[in-house]
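Participant: I would like to see how this sequence folds:
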Amino acid sequence: MDTMLLRILVSTIVVSLLIVIILLIKKLLNNHMTVKAHYHIWYFLCIPILATFIPWNYFRLGEGTRYFKSLLFFHRDAPSKSERINGVDASQAPNSDLLHDFTVSVNKSTPDFVYHTFFTVWVIGVVLFVGTAVYSNYQIYQMKKSAAAVHNQKLNELLEACKELVGVKRNIRLQETSLITSPITVGIFQPYIFLPSKTGEAFSLNELKYVFLHELHHHKSKDLFVNYVMWLFRIIYWFNPFVWYALKRIRFDRELACDASVLDLLDEIGYIEYGHTIIRFADKKYDRTLEHFAPGIGGTKKQITQRIQCIASFSSDSLLLKWKSKVIFAVLGIVVLLLAPITTVIASPDNVYRFSGNNTVYENLSSYFKGYKGSFVLYDPSKNQYQIYNREMSKQRISPDSTYKIYSALFALESNVISANNNEQVWDGKIYPYSEWNQNQNLATALSRSVNWYFQNTDREVGRKQLQDYFHKIKYGNEDLSGNLDSYWMESSLKISPIEQVQLLSQLVENQWDFKAENIKAVKKAILIDVQKNGRLYGKTGTGMINGKNVNGWFVGFVDKGDESFYFAINIQNMNGQALGSKAAEIAKQILHHKKIY
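Facilitator: Okay, here's the model as predicted:
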């Protein structure tokens, strides 16, 4: 599934779950929370958004991500059924079978076009709602241009007095316009209060005081900024009815919180006068597109009725009620912090390797890759220099497919599951798609024929925990073994970039991991492909097949020239099913020959 689509899907589930939790808390603990807390509790919805769309990989949270994935995607390891025969040494002869293709298809029940269709529909919805947001802000812009400044000295003096009472120090422009019938507040950077035309004549100064106190509290509470965050929610989750309902509740809770803030400044007589002022704006109509960006004192008759009921029963918040609200917030905060990693873990697959690019030559080898997307990476340790074709793809992590078997073999050797002199396994009689697989195998034949069942058996015997420790020790790609133990390397959870493939091969040959020297030697012997006068070629191909199409071809290896070595990795991709490991090897050999390396 496309990474972006996965992020949207997972965050939708988490956001919907959080909305349900918040609604339950508000209902069950209604009398244990302040009116303002009922509004501010919605702020927690921002956390899943941050967890989903912030690139956490740049904050080096990979180890925590992998830990949570290991908890979320636990798989029971199947018992191994392999039998070993003693006394078989790893072959030392060159083996051209290493360049042949032995791969099985990974079947995906949902075709890619289904995901692409869903994503396209989502993008269309996003574009439409972004267009609506732009139109609404254009209307506000036009309103600012057409509105006339209020020059009534008494009104301006009243506004300044109310600003001092509320504690607002910013310059706020007071203007009149015929485009609205109820006062509204707009502007994050330059605040405005818009009054309907002739409001100064229709309302007393006392009533206008309550209007100003209400609108100023919107400014003080940063409700205009919250409006834009709410609209961002609407854009991303336009298809989610839970979000639509939550946004409706947020707007109403916002007005109740604003009313409560105003009432805190008044006496009981003021409560009644404030309530009467609100009633005068009941069901005053203005363009609904403005409602989401411009809070105001008015509302529908139903909303005004509920607000009047709250005003009638209003009492100042007690210290105990405030502490209860803080405790509820703290508990919900813990719940949200537990939910946020789920979003981050599932939707952040560590797809790109952070490569410094120091001492790197980027070259154009596109003529070798006709008909394929691809990348080629060559590392010369004598110069500590990389030569790279396709900068972006060289850092992109993808499934290693059968190239991982180099390290699967090494881990089996290190775990004493097999040894250099004891590495043959008995075929269990099951018929596999290649005749070469339907026989006993040793380490050399299993690598050259890319025999899946051989390495699946050794992986089971090594065990998931030990494998995870090894992958972490050598820092193999994203180190993600959360997929099925028999196929995590086969278009599944484990991913690695071409640059990392080259780095690992260099570390393998130099044994920078302090593994047993005889085990390193056994693996090298098993991947020896060819010997010529100018060097020895080692390597392993890998092919990723999805629904019968070869979409991902690898060839990784090195050339040993005695006094110097060159490490390389090539990956090719083709959605038409032509991306074979053997084709990747063919291209790599052409490039190496052109560079006079092999």
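Participant: Only C-alpha atoms from now on, for both contacts and neighbour counts.
Facilitator: Will do.
Participant: gap between the two ends of stretch 541-557?
Facilitator: In stretch 541-557, first residue to last residue: 9 Å (C-alpha to C-alpha, to the nearest Å).
Participant: List the buried residues of whichever helix in the chain runs longest.
Facilitator: Using DSSP state H, we find that the single longest helix of the chain is helix 112-146. For helix 112-146, the neighbour count (16 or more other C-alpha atoms under 10 Å) marks 119, 122, 125-126, 129-130, 133, 136-137, 139-140, 143-144 as buried.
Participant: Spit out the contact partners of the most far-flung residue of the chain relative to its centre.
Facilitator: Within the chain, the residue lying farthest from the chain centre (C-alpha atoms, centre = their mean) is Glu201, at 55.0 Å. With contact set as C-alpha atoms under 8 Å, 6 or more residues apart in numbering, Glu201 has no partners.
Participant: Give me the distance between it and Leu195.
Facilitator: 11 Å.
Participant: swap in Leu174?
Facilitator: 8 Å.
Participant: now Lys324
Facilitator: Per C-alpha to C-alpha, Lys324 is found 38 Å from Leu195.
Participant: Which one's more surrounded, these two?
Facilitator: Each of Lys324 and Leu195 has its neighbours counted (other C-alpha atoms under 10 Å); Leu195 has more, 26 against 18.
Participant: so how far is whichever strand or helix holds the residue farthest from the centre of the chain from its chain's centroid?
Facilitator: Under the criterion of DSSP states H and E, Glu201 resides in helix 199-202. Helix 199-202 has its C-alpha centroid displaced from the chain centroid by 53 Å (C-alpha atoms, centre = their mean, to the nearest Å).
Participant: residues making contact with the next helix or strand after it?
Facilitator: Using DSSP H and E, the helix or strand that follows helix 199-202 in sequence is helix 205-220. Residues outside helix 205-220 that contact it (C-alpha under 8 Å, 6+ apart): 155, 158-159, 162-163, 166-168, 183-185, 191, 193, 200, 224, 258-259, 261-262, 273-274, 277, 295-297.
Participant: Equivalent analysis for stretch 553-563, please.
Facilitator: Contacts of stretch 553-563 (C-alpha under 8 Å, 6+ apart): 400-401, 403, 501-502, 505, 534-544, 565-573, 579-585, 588, 597-598.
Participant: Name the residues of it that are buried.
Facilitator: So for stretch 553-563, counting by 16+ other C-alpha under 10 Å, buried means 553-561.
Participant: Of the residues you listed, which is the nearest to Val509?
Facilitator: The closest of the buried residues of stretch 553-563 to Val509 turns out to be Phe558 (C-alpha to C-alpha; 9.3 Å).
Participant: I have a second one here; can you model it like the first so I can compare?
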Amino acid sequence: MLLISIFKWVLYSTALASILSLIILLFKLLLKNKLGVRWHYAIWLIIVIRLLIPYGLQSSLSLFNLIEFNGKQVTKVTYTQNLEVNKIVNTNKTNTDATKGVIKSILPSNTYNADQSPLYLQLLSSIWLLVVIIIGVYTIVMTMKLNAKFKNGHVCNNEEVMLLLLQCKDKLNIKSNIKVINTNEIKTPCIYGFIKPKLLLPIGFENYVDKTELQFIILHELAHVKRQDIIVSCITGVLQIIHWFNPIIWYSFYRMSNDKELACDALALSHVKCENYINYGKTIIKLLENYKKTPQVYGMSYIINNKSQIKRRITMISLFKKNSYKWSIIPIVTLTLLGGIMLTNAKNKPVLAGNKNSQSINSNKTLSDQDKKSSITQYDIKGKHFNGTMLIIPKDKKIVVGLNKDISKVTKTTSQIAKESNAIVAINAGGFTQDVSGKTMSPSGLIMHDGKVIFNDIADNNIKGDIVAFTNKGTLLVGKYSLNELNKLNTTQAVSFGPALIVNGNPTITKGDGCWGIAPRTVIGQRKDGSVILLTIDGRSVKSLGATLRDVQNILLQYGAVYASNLDGGSSSTMYYNGKVINNPCDISGERKVVSTFMVLP
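Facilitator: You can find the predicted model right below:
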């Protein structure tokens, strides 16, 4: 399942990057030479950043407000979410045919484990990983072989060459030590390595070019060092291997490599006298006349990578102006705007079921008034980049803390604890300690069940901590409480976790996203009428990235919560209902072992 989750993450990031690549290609076609060569190269870095970090900040300016990824489709959507009431079940008559037949609706099983993953997805993810390993191993082996050959090269001791190197380093303000190596393993000059870069020259090359031509060549190669191009090339190389199946990504990086050479030419020319621009171009042509294909690996950059782009480079050199390499306000503003649009994710704006932009399937008419009051309502929550499941629990239902019988050992999952107690509903609840592998070890904080303290590692009963609790009257308590305060309030059920999201009808997160990032979530809340809201948000998959604390806070506000708190999320997020897990836990095992739950008893 871990492999499938990683593969889905790759598919999602490659889809985002492909869309951005096509947009960037369109921009470059429209703008052409209206913006400088540095801009044409820098805009490709948006693709690199997007592939590395697909989970960007949310923004109303994001391009992806207009796009929704849902399974295999990319469709235009409105700026709001769709919330659906999928089914209402009368839980007063459990285990009877009458109850099971009150409302019939088709809901797919959401229990997530490796065995239930489609066979084609398991096959594709395995093929993807196999090819990544093959290309990766081949690249590493070739790099090591080439590096071993370079070690046999001779350190250049030509005083004229070394003097030119020092002069060029001084012009570009480069402080790092750069060795010049003469070797027969290459046919054209190149720079190699980014930790300890080396300038590689074919043996006898200084006899083929004159002093001025050699200066141009050294300036160009040192421009790669100055601009950190080798590091970027290594990163794009790794990304190409990961996204080997995507021709759009490969073509984008090919174009990025060509733009990189133009930018290096421009940097070199900015340190050359105007009357020598033509001679710089003639030097490129001279090298082209004796060009031979040479071995290329990541971390190496030749002054001539391929013949096809020479015409474009010569054109740029002929049109070059002294200040054209410097940034101006227009390209800076353009890049900033494009970054804000392309590097941010869509802003989630949940709406109530029944809104004109939502779809509602409401079957209350088939139920009696008594059934309506005691039924559990299930909602599917669909955001721009997350899916979730919500249950509304009537106030007459008893909610208790569920836990492992031996509290010192963490041996049960949410569904196992629920089944042992014959619970109708259960969600994971309190926090726990972990070992270095992320394995659940032991409870953390406070756990109360039926008015008794089952676990407490807080030495002072007056110390306040984040608590989620229920009193003997079924009132939800969230926020900072001490054990003594809980006892005075007649608390019967409690776990340690937080933060509180809604207090007395007011949201606690009014700026930012809550600072916890995007992840799977489990949240509990209570409405003014006493009914309890249970919400889980799936995450870390291509269909659902996860939600921020502010996202879930806003959803509960929309549904009338006056008190609400975050519970343990991430791999622990699990919702159990009527005998099965109805969300998609992202843990490797399918469902994580937990220390405590909130359960609804019959």
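Participant: got CSV for the buried residues of helix 112-146 of structure 1, with distance to Ser497 of structure 1 too?
Facilitator: Rendered in CSV, the data for those read as follows (distance: C-alpha to C-alpha, whole Å):
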residue, distance to Ser497 of structure 1
Phe119, 26
Trp122, 30
Gly125, 34
Val126, 32
Phe129, 37
Val130, 36
Ala133, 40
Ser136, 45
Asn137, 44
Gln139, 49
Ile140, 49
Met143, 53
Lys144, 53
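Participant: if we can go back for a sec, next, the mean deviation of the longest helix of structure 1 compared to structure 2.
Facilitator: Here the mean offset of helix 112-146 of structure 1 against structure 2 after fitting is 1.6 Å, by mean C-alpha distance after the TM-score superposition for structure 1.
Participant: Point out the ones among the contacts of stretch 553-563 of structure 1 that are inside strands.
Facilitator: Taking DSSP state E as the definition of strands, the contacts of stretch 553-563 of structure 1 contribute 535-544, 565-573, 579.
Participant: okay, now the closest residue to His292 of structure 1 other than its chain neighbours: neighbour count?
Facilitator: What sits nearest to His292 of structure 1 in space, not counting adjacent residues and going by C-alpha to C-alpha, 6 or more residues apart in numbering, is Asn227, at 6.1 Å. Using other C-alpha under 10 Å, Asn227 of structure 1 is surrounded by 19 other residues.
Participant: now swap in Ile572 of structure 1 and tell me
Facilitator: Residues near Ile572 of structure 1, counting by other C-alpha under 10 Å: 26.
Participant: what's the matching residue for it over in structure 2?
Facilitator: When structure 2 is aligned by TM-score structural alignment, Ile572 of structure 1 is left unaligned.
Participant: Please name the nearest non-neighbouring residue to Ile572 of structure 1.
Facilitator: In space, Ile572 of structure 1 is closest to Gly374, 4.2 Å off (C-alpha to C-alpha, 6+ apart).
Participant: chain center to stretch 239-253 of structure 2, what's the gap?
Facilitator: The answer for stretch 239-253 of structure 2 is 18 Å, by C-alpha atoms, centre = their mean.
Participant: Pull out the buried positions in that stretch.
Facilitator: 239-244, 248-250, 252-253.
Participant: can you check stretch 300-309 of structure 1 too?
Facilitator: 303-305, 307-308.
Participant: and of those, the nearest to Ile520 of structure 1?
Facilitator: For those, the closest approach to Ile520 of structure 1 (C-alpha to C-alpha) belongs to Gln303, at 74.5 Å.
Participant: Which of the helices or strands spans the closest one?
Facilitator: Per DSSP H and E: helix 301-312 holds Gln303 of structure 1.
Participant: who touches that helix?
Facilitator: Contacts for helix 301-312 of structure 1 (C-alpha under 8 Å, 6+ apart): 252, 256, 259-260, 271-272, 275, 278-279, 282-283, 298.
Participant: Swap in 7 Å and give it another go.
Facilitator: Helix 301-312 of structure 1 is contacted from outside by 256, 271, 275, 279, 282-283, using C-alpha atoms under 7 Å, 6 or more residues apart in numbering.
Participant: Show where it falls in structure 2, residue numbers please.
Facilitator: The aligned range for helix 301-312 of structure 1 is 307-318, by TM-score structural alignment.
Participant: Nearest residue to Thr471 of structure 2 in space, please, no chain neighbours.
Facilitator: Here the residue nearest Thr471 of structure 2, using C-alpha to C-alpha, 6+ apart, is Thr491, at 4.0 Å.
Participant: from what I can see that neighbour touches Ile467, true?
Facilitator: No - using C-alpha atoms under 7 Å, Thr491 of structure 2 makes no contact with Ile467, being 11.1 Å away.
Participant: okay, those two: which has more neighbours?
Facilitator: Ile467 (28 against 24).
Participant: Read off where the strand or helix carrying the more buried one ends up in structure 1.
Facilitator: Here Ile467 of structure 2 sits within strand 465-471, counting by DSSP H and E. Alignment note (TM-score structural alignment): strand 465-471 of structure 2 is unmatched in structure 1.
Participant: got it, and stretch 419-435 of structure 2?
Facilitator: Under TM-score structural alignment, there's no match for stretch 419-435 of structure 2.
Participant: cool, and stretch 197-210 of structure 2?
Facilitator: Stretch 197-210 of structure 2 covers residues 191-204 of structure 1 once aligned (TM-score structural alignment).
Participant: Could you give me the buried positions within the matching stretch?
Facilitator: By 16+ other C-alpha under 10 Å, the buried positions in stretch 191-204 of structure 1 come out as 191-197, 200.
Participant: Switch the residues you listed over to CSV; also include secondary structure.
Facilitator: Formatted as CSV, those follow (DSSP: H, G, I helix; E, B strand; the rest coil):
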residue, secondary structure
Pro191, coil
Tyr192, strand
Ile193, strand
Phe194, strand
Leu195, strand
Pro196, strand
Ser197, coil
Gly200, helix
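Participant: quick one: the helices in the stretch 301-450 of structure 1?
Facilitator: Per DSSP state H, counting those that start in this stretch, the stretch 301-450 of structure 1 carries helices over the ranges 301-312, 319-347, 391-395, 405-414, 443-448.
Participant: In three-state terms, label the aligned partner of Val180 of structure 2 in structure 1 for me.
Facilitator: Structural alignment places Val180 of structure 2 opposite Leu174 in structure 1 (criterion: TM-score structural alignment). On the three-state scheme (three-state DSSP), Leu174 of structure 1 is labelled strand.
Participant: quick one, what contacts Leu174 of structure 1?
Facilitator: 149-150, 192-194.
Participant: Among these, which pair sits farthest apart?
Facilitator: Val150 and Tyr192 (11.5 Å).
Participant: Tell me the spacing between Val531 of structure 1 and Phe129 of structure 1.
Facilitator: 63 Å.
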